[in-house]
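# Take a look and give me a structure for this.
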Amino acid sequence: MRWQDWVGVVLGAYLVLATLWTSTNGNAMSAMIALGALLVIASVWSLAMPGSMTSEYAHMLLGVLLFISPWALGYTDYMGAAWTSWVVGVLAVIAGAAALPEANAAHQRGVAGQH
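Here you go, the predicted model:
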């Protein structure tokens, strides 16, 4: 159980819940809920399958999508939602990248154990 995966669960849950106290428009709310839920799913996937490199890349991809979403979906005027998206996006990329070496090692052990 990697701490980075638990960080992903917390970040995703926070992102979804942040729509309750942050001013949003429809695009911001949709992006925050959808990407937050996907981040939770990817994190649980990582917890269930520690040797999965794909789940860690999914964390990073979701973080990048989250970071660009205020510009792409036009909610930069909603500063709380935009900043939440930017910060959670950067943290998701960092957590995913930090987990890659451990996921790779677990993957290598799993592949070596199959021969």
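
# going forward, measure contacts and count neighbours with C-alpha atoms only.
Will do.

# quick one, helices of the chain?
Taking DSSP state H, the helices of the chain run over residues 3-18, 26-48, 53-72, 79-113.

# what's the first one packed up against?
Right, the one you point to is helix 3-18. Using 3 or more CA pairs under 8 Å, 6 or more residues apart in numbering; DSSP states H and E, the elements in contact with helix 3-18 are helix 26-48, helix 79-113.

# coming back round to it: would you turn the helices of the chain into a markdown table with mean neighbour count?
Output for the helices of the chain, formatted as a markdown table (neighbours: other CA atoms under 10 Å):
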| stretch | mean neighbour count |
| --- | --- |
| helix 3-18 | 21 |
| helix 26-48 | 20 |
| helix 53-72 | 21 |
| helix 79-113 | 18 |
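
# can you pull the contacts of the nearest residue to Leu65 once chain neighbours are set aside?
In space, Leu65 comes closest to Gly89 once its chain neighbours are excluded; the distance is 7.4 Å by CA to CA, 6 or more residues apart in numbering. Gly89 is in contact with Leu62, Gly63, Val64, Leu65, Leu66, Phe67, counting by CA atoms under 8 Å, 6 or more residues apart in numbering.

# here's the other one to compare against:
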Amino acid sequence: MDSINRWQDRLEMAVGIWLCIAPWALVLPQAAAWCSVAVGVAVILLSGEDFFLPNQMEEWGNAVLGAGLMISPWAWGYADSAAATANAFISGFLVSGFAFWALERLFMRYEESHRVKPS
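This is a model prediction of the structure:
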């Protein structure tokens, strides 16, 4: 499990960095800015930790963060800002997608390693 999700971790970190700078790059409303930075920092921390201590729990955490980010425009009331809504939805989709991609690969590797070989 140590090298199977390295690409996904790097991609998740890139999205996390984007989320941290997006409030200034896109001039987001205050609620969207706080949500973007908070989720961005959490994604960076989880991906960084998963990079050094691989475990599926970080991927599940990123999947939940991505899903939460996708619904945040309606939950926090900034859905009227097209840029903020698009940023939240696309970034959340990417974070969740990369997390599920890593989980799928981990489960495939687990199944292959525990397959009973016919004698």
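
# Tell me which residue of structure 2 matches up with the residue nearest to Leu65 of structure 1.
Residue mapping for Gly89 of structure 1 onto structure 2 gives Gly92, with TM-score structural alignment as the criterion.

# Columns distance to Trp45 of structure 1 on top of the contacts of Gly89 of structure 1, output as TSV?
Shown next, in TSV, are the contacts of Gly89 of structure 1 (distance: CA to CA, whole Å):
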residue	distance to Trp45 of structure 1
Leu62	14
Gly63	16
Val64	19
Leu65	19
Leu66	19
Phe67	22
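
# which pair in these spans the largest distance?
Farthest pair in the contacts of Gly89 of structure 1 (CA to CA) is Leu62 and Phe67. Separation: 8.5 Å.

# What's Val64 of structure 1 aligned with over in structure 2?
In structure 2, Val64 of structure 1 lands on Ala67 (TM-score structural alignment).

# Contacts only, for its match.
So Ala67 of structure 2 contacts Gly92, Phe93, Ser96 (CA under 8 Å, 6+ apart).

# Let's see that with 10 Å instead.
Neighbour list for Ala67 of structure 2: Gly61, Ala88, Phe89, Ser91, Gly92, Phe93, Leu94, Val95, Ser96, Gly97 [criterion: CA atoms under 10 Å, 6 or more residues apart in numbering].

# Just give the nearest non-adjacent residue to Leu69 of structure 2, would you?
Gly92 (5.0 Å).

# distance of that neighbour from Ser72 of structure 2?
9 Å (CA to CA, to the nearest Å).

# do Val15 of structure 2 as well
16 Å.

# before we move on, the earlier item: give me the common contacts of Leu62 and Phe67 of structure 1.
Val88, Gly89, Val90, Ala92, Val93.
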